[in-house]
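Asker: Dropping the sequence and predicted coords here.
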Amino acid sequence: MMKLSAMCSIKRTDPANSSSNNATFDINDESERLHILIVDESCHDNTVIKEWSEVYAGDRTGNNLSRKRRIEKVPSLMRRAHEGDNQEYNPRVVSLGPYHHGKQELQLAENLKHSILPKFISGSGKQFDDFYNKVLEVIDDVRSCYVEGSTSDYNDQEFAEMMLLDGCFLLYYIECMSNRRLEIWEFVHHMGMFAAKYILSDLFLLENQLPLQLLEALMSERFKEDERGGMIENFFAVMFAKAPPPRSKHSISRREDEKQPLHLLEALRTILLSNYDEDKQGIQSSLLPSGRKELPICDVKEYIRSSIRPVTELQAKGIQFKRSNSVSLKDIKFNSKCFYGQLSLPPRIITAQTKTIYSNLIAYEMCPSTPNDYGITSYISFMKSLICQPEDVRELRSKNILINCLGNDEEVVKMFKDIITYDLQKFGIYDEVRKDIQNHYNNKMKTWMAELIHKYFSSPWTVIAFIAATSLLVLSFLQTYFTISPTHH
């Protein structure tokens, strides 16, 4: 096998036949010369080339990016990876914000927004103008949250009206869900059951987000302070089928600036990865630390050994699975005991919306101005390694770790398989868990004892069969012994 070398040099060349949006790099190592053409449709004025040069030189890492956080669009490379099927990224029934506004196939929800607006306002004791003027107060900040140029077709009046309709629609839906109000059926009556079931997944599309600053402004007009506190958290609690957290006057969108989510999708990610050590470095900073000029050596043997085995294979090696008490994705722990190991996993409800939500969370993590720990991508990569066949799902269901609402276990396997993780960082924040599992797996004494227990003591019938076989063996031995050496009286 060819040994990968870290002694690489990179220089940029500009072939005459390349366009201004393309960049060509020569990569030289000890044995080969590679000529790579990088094409990026979004690369203008050599901005991307400059950024990559700075990253390689150690002047730019994931921790010192000063780019303003925005509601990003799905990277074009990710869309192309789905081979034209972008249903996971495009809204099916409702658009929120400017990116998909005005699409003909979404007009049914637009009509519903106009009927929901007066119902949302009516409970406040205020007038339409109060809400409209409140939106105008933050309109410049809200506009700046979107990709430059995406709102230029709207003047302030048009943009404020769109934000008001979309924001009230979203908050009305959240209020109905978080308080389990019967008004949620209004969406079904207006749109039909088939269309209404896609509303929830549409709320968590990367390109379908509203700034939480806008939602806070609207909630301040509609609700009293003690009524609006924790409303978004209650909404998430309903999603996870958990008891709502204690009521607080501070919602998730009112945290200190450096930790405040920009939109609902980021707020979901914040809750999923709650209590995660934010000081841990992500892939960008660990790839080329500041000041380092050489590329890291790729340990192919270690990469192959790092793969986590499926559930059924780990179970055969004495690794048991346990449902953790937290919904946080960071709460994955492994404990190695004398003759067995225990892997604790957070519970998850698998629904028709799960694939869409996780795909957009991954798309969010792939954007340039977002957190670089890749927590959601790491979790999906981890689960994809554990779940390879229906038997793996069945075992996790038996421990109440997975709650399958899709119908059969094969669909769960297919769902995880279809979520693309791009193999970035492999298991990322779960790397220590992976190492602990591998160390337990490599311990021959523990695995041999576990295999013995799994084979002969996994059920009452195997125990009975083992005792019967052992008794038969002992009786045969005694019969042979007394035949060869009869007792003399």
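Answerer: The structure has been received and is ready for your questions.
Asker: rest of the way, CA atoms for contacts and neighbours
Answerer: Noted.
Asker: tell me the contacts of Asp436?
Answerer: Asp436 makes contact with 334-336, according to Cα atoms under 8 Å, 6 or more residues apart in numbering.
Asker: Put this next to the previous one:
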Amino acid sequence: MNQTGRIHDSLTIAMDKKLTQLSNNYRHEPFIHRVHDRLRRQNERAYEPELLSIGPYNRGKPALQVMEKHKHRYLQLLLQRRGESSVDRYVTTIRALEERARGCYEEDIDLYANDSFVEMLVLDGCFIVELCRKSENKSLADHRDVLFKREYLHHLIWRDMLLFENQIPFFVVDELFNMTKSTQEDCDKRTMVDLLLLFYNNTRKYYHYHTKFSGKNHWLQNASHGIDSGDVKHVLGLIHLHLFKLSLSSKQSPDRNCDSSVRWEFIHSTTELREAGIRFRVKHDSSLFDLTFSNGMLEISLITVDTKTECLLRNLIAYEQSLGNNDLKMVTDYVTLLYCIIKSPKDVSLLRRYGIINNMVGDDEAVSNTYTNTSSCVFVSHDRFCYKEVFNEVNAHCRQRRNIWKAKLRRNYFNSPWTVISFLAALFLLMLTFLQTLVALVPNLAHLHAALVT
């Protein structure tokens, strides 16, 4: 065979090998990705862990090494509590899941030496399980456990657990939970979904469900909202799925039919809507995404804004952008809604006075910037926008001239108690003047009538 033939053969072999590897990699659709550069450039810190590394993408970063010691400590305490002296059982189980777990990542994970990938899954998975257990049952926490002596760390840890790039497959966490389940957890039919949502509840005080139920296990059934572990991809995906379930269970949830034939336009800011006669009211006992409009009243669920809000929204949006085109993008649409009605600190001030915004950052401009900045990373589907029907109703109301006149009258003459009092006083004086004139005219009219008769 000539030189050209040998080159051709070697090239064929190399290309066939790459295609075979590519085929193997795509046996399962990956769902743990890197953040797109376009999103990262807008706010890199929103996607970077502050304290905790979960999964391979942030593994080994110097600033996160302190938590690695806590992971080993949590694994050691788990073994002691269960009376076990070796991690062999867990390593063997997770090693059997290694290939499946690797296929969940978009990138090839270069952690082969000394079973580094399996070690990472065992340490990270057991840490998540034990952290949630101790959060739900404080008696399990060691008195020397710094993470529970300093509860503010829970907020940082939970924030890092919800980062788009800071994930491991949920089936790994779920397997480790089932392997280490206590007798009480087994009797209560407790799931890893329950524990994670309860940890979310304990960490985020403005959570959207309450555990005031009768019956021993009722709270557990409500906590998971019927979410099956097999439907969960990772921790961030669980919270997204949970919010979606809450929205569907609401009596007044956003439109889920998403008729692609319906045309719609964005609504104006709170200030402009108010000038057009739209009234605002907070919507109690509803899911985060609820928005209703009726008889000129726009009802919006409570919006709590803190220092972690932009980070959470950005990572949820990054997750939604990794989903298929037919999946509803609730958070993306919700951020679009908030960007429409919040264009300035004045809009924030108005919504705060209506009780719709709970401003935990203290600065109205900072709240306005949160949604202005976050909206820059969204891509709204015109056909599947959740709030298109409400937007059309609001815009139709604003176009009615009589509503604009009523709004101007209310703003110019009835915008404070003093203007109302002044109007009533002027009206009273006008009526007195009219009556006085009428009384004065009555005798003259009588004389005129008599003269005409004669």
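Answerer: Ah, there it is. Fair warning: this is a prediction, and the values are worked out from it, not measured in the lab.
Asker: sorry, back to before: pull out the buried residues from the contacts of Asp436 of structure 1.
Answerer: 334, 336 (16 or more other Cα atoms under 10 Å).
Asker: List just the nearest of the contacts of Asp436 of structure 1 to Thr377 of structure 1.
Answerer: Phe334 (19.5 Å; Cα to Cα).
Asker: The closest one corresponds to which position in structure 2?
Answerer: Using TM-score structural alignment, the partner of Phe334 of structure 1 in structure 2 is Phe293.
Asker: element containing that match?
Answerer: According to DSSP states H and E, Phe293 of structure 2 maps onto strand 291-294.
Asker: And that strand, how far out from the chain middle?
Answerer: 20 Å (Cα atoms, centre = their mean, to the nearest Å).
Asker: list the helices and strands it packs on?
Answerer: Packing partners of strand 291-294 of structure 2 (3 or more Cα pairs under 8 Å, 6 or more residues apart in numbering; DSSP states H and E): strand 297-301, helix 388-399.
Asker: which residues sit against that strand?
Answerer: Contacts of strand 291-294 of structure 2 (Cα under 8 Å, 6+ apart): 252-254, 283, 298-301, 387, 390, 393-394.
Asker: give me that answer again for 7 Å
Answerer: The contact list for strand 291-294 of structure 2, computed with Cα atoms under 7 Å, 6 or more residues apart in numbering, reads 254, 298-301, 390.
Asker: Tell me, how many residues neighbour Glu265 of structure 2?
Answerer: For Glu265 of structure 2, the count of nearby residues is 11 (other Cα atoms under 10 Å).
Asker: ok but it is inside a helix, no?
Answerer: No: secondary structure of Glu265 of structure 2 (DSSP: H, G, I helix; E, B strand; the rest coil): coil, not part of a helix.
Asker: For Arg79 of structure 1, give its distance to Lys414 of structure 1.
Answerer: Relative to Lys414 of structure 1, Arg79 of structure 1 is positioned 20 Å away (Cα to Cα, to the nearest Å).
Asker: Spit out the contact partners of Met360 of structure 2.
Answerer: 305-306.
Asker: Same check on Thr24 of structure 1?
Answerer: 12-14, 36-38.
Asker: and the residue positioned nearest the centre of structure 1, how far is that from Asp423 of structure 1?
Answerer: Compute the mean C-alpha point of structure 1, and by Cα atoms, centre = their mean the closest residue is Ile376, 3.1 Å away. From Ile376 of structure 1 over to Asp423 of structure 1 the distance is 12 Å, taken as Cα to Cα.
Asker: how about the residue nearest to the centre of structure 1, what's its partner in structure 2?
Answerer: Match for Ile376 of structure 1 (TM-score structural alignment): Val331.
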